[in-house]
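Q: no sequence on this one, just coordinates:
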C-alpha cells in the first residue's frame, strides 16, 4: 500500500467517523454486543491509541531504531473506556478523534516512501512504519465493521414455541 493510499484510507475513515454524529445517544452509548464496548468507547479507544502513537512511538521510528516495550494495552483501553463513559459529549469525542487523526495524516505525509520502509525494531521484532500504518488501517476496519454490524443488525426474531 502506498503512502497516498494509506492517507486516503485515513481520510475516508475520518469522513465515516464524522457521519456517526447523526446517531442517537442510545446508539452511541449502547454496547455493540453484550460485553463489548459502545461506539463512544470504540472511537475514544482509537483516539487514545493515535495520541499514544503520535507522542511516544512515531518520533522514535527511524531506520535501525530499537523501540522499547509499549505501554500496558489493558490500562490504555480502560482509560479510553472510562473517558467515553464520563459524560463527555458525542460531538467532543468525535472532534477529538478527527483532530488527532488529522495530526496522524500530517505525520504520515511528512515521511517519504523510503522512510516508510526503513526497518526498525519493535522490541526485538523487525518492523517498518508502513507495516504499522497498514495494521492501523486494518484495526480501523475491524472496529468499523463492529459498529456497522451493530447499526444494521436486523431486529431479533422471537422463537415460536
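A: Looks like it came in fine. This structure is a prediction, so every number in the text was calculated from the model and none was measured.
Q: from here on, just use CA atoms for contacts and neighbour counts.
A: Will do.
Q: top helix in this protein by residue count?
A: Criterion DSSP state H: the longest helix present in the chain is helix 129-151.
Q: now that one: how far from the chain's centre is it?
A: For helix 129-151, the separation from the chain centroid amounts to 7 Å (computed by C-alpha atoms, centre = their mean, to the nearest Å).
Q: residue 153: what secondary structure?
A: Secondary structure assignment for residue 153 (DSSP: H, G, I helix; E, B strand; the rest coil): coil.
Q: err, residue 62, not the other one
A: coil.
Q: these two touch, right, it and residue 117?
A: No. At 9.8 Å, residue 62 does not count as touching residue 117 under the criterion of C-alpha atoms under 8 Å.
Q: which one's more surrounded, the two?
A: Set residue 62 next to residue 117 and count neighbours by other C-alpha atoms under 10 Å: residue 62 wins out with 18 against 15.
Q: got the contact list for the nearest residue to that one once chain neighbours are set aside?
A: Nearest non-adjacent residue to residue 62, counting by C-alpha to C-alpha, 6 or more residues apart in numbering: residue 120, 6.4 Å away. Residue 120 is in contact with 61-67, 126-128, counting by C-alpha atoms under 8 Å, 6 or more residues apart in numbering.
Q: okay, pairing it with this:
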C-alpha cells in the first residue's frame, strides 16, 4: 500500500462512518457480543487514536523529531473513548467529530514526504511508516466489518 492509497482508505472510513447516522439508536450502543463494544464505542475509539497519532506521532515526524517514548496505557485510552461515546454526545455529533478528526489526520499524513514512508518508523526500525499506516488501515477495516455485521441486515 502506498501513501496515496492509505490516505484514500482513511478518508473512505470517514465516508463510511457518515452512513452510520442511519443506525437505529437501539443498535448504536448495543455491544457486538458479551463484554464487547458497540458501534458508538468504536467511532469514539477512532477519534481518540486519531488525535493521539496527530499529537504524539505525526506532529513530531513533521518537525523531523523522533516521537517521544510514551508509556501508553491502551486500556485507559480505550476506556476514555468508550466513556466519551456514552457521555450523552449524540450519534450525529460523535460521527461528525470523527469525520473532522479523520480529515485532519489525513491532512497531516499528506504533509509527510513520500520518501519518508519507506524509511524505518522512528523508535522501531523493524517497520516503516508505510507498514505502520497500513496497519492502521487494517485495524479500521476490522472494526468496520464488526460494525457492519452488527448493524446491517443479512442478505436474503
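A: That came through fine. Because the structure is a prediction, the values reported are computed rather than measured.
Q: tell me which other helices or strands the longest helix of the first structure touches.
A: For helix 129-151 of the first structure, the packing partners by 3 or more C-alpha pairs under 8 Å, 6 or more residues apart in numbering; DSSP states H and E come out as helix 3-19, helix 39-52, helix 113-116.
Q: and those, which is most packed in?
A: Comparing those by mean neighbour count (mean count of other C-alpha atoms under 10 Å), helix 39-52 comes out on top with a mean of 22.
Q: mean offset of that helix relative to the second structure (after superposition)
A: Helix 39-52 of the first structure, aligned to the second structure and superposed, deviates on average by 0.4 Å (mean C-alpha distance after the TM-score superposition for the first structure).
Q: just want the angle from that helix to helix 129-151.
A: Going by axes from the mean of the first three to the mean of the last three C-alpha atoms, to 10 degrees, helix 39-52 of the first structure is angled at 170 degrees with respect to helix 129-151.
Q: give me the angle between helix 39-52 of the first structure and helix 3-19.
A: Helix 39-52 of the first structure runs at 140 degrees relative to helix 3-19, counting by the same axes, to 10 degrees.
Q: after superposition, how close is the next helix or strand after helix 39-52 of the first structure to the second structure?
A: Proceeding C-terminally, helix 39-52 of the first structure gives way to strand 66-67 as the next helix or strand, assigned by DSSP states H and E. Comparison of strand 66-67 of the first structure with the second structure after fitting gives an average deviation of 5.3 Å (mean C-alpha distance after the TM-score superposition for the first structure).
Q: name the residues that touch strand 66-67 of the first structure?
A: Outside strand 66-67 of the first structure, the residues that touch it by C-alpha under 8 Å, 6+ apart are 57, 60-61, 120-124.
Q: using ChimeraX, make a named selection holding only the buried ones among those.
A: Buried residues within the contacts of strand 66-67 of the first structure, by 16 or more other C-alpha atoms under 10 Å, are selected in ChimeraX with:
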select :61,120,121,122
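Q: can you add distance to residue 104 of the first structure and give the contacts of strand 66-67 of the first structure back as TSV?
A: TSV is the format used below for these (distance: C-alpha to C-alpha, whole Å):
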residue	distance to residue 104 of the first structure
57	12
60	15
61	14
120	19
121	21
122	19
123	22
124	25
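Q: what sits against residue 51 of the second structure?
A: Applying C-alpha under 8 Å, 6+ apart to residue 51 of the second structure gives the contacts 101, 105.
Q: excluding sequence neighbours, find me the nearest residue to the most centrally placed residue in the second structure.
A: The residue lying closest to the centre of the second structure (C-alpha atoms, centre = their mean) is residue 46, at 3.3 Å. Nearest non-adjacent residue to residue 46 of the second structure, counting by C-alpha to C-alpha, 6+ apart: residue 98, 7.0 Å away.
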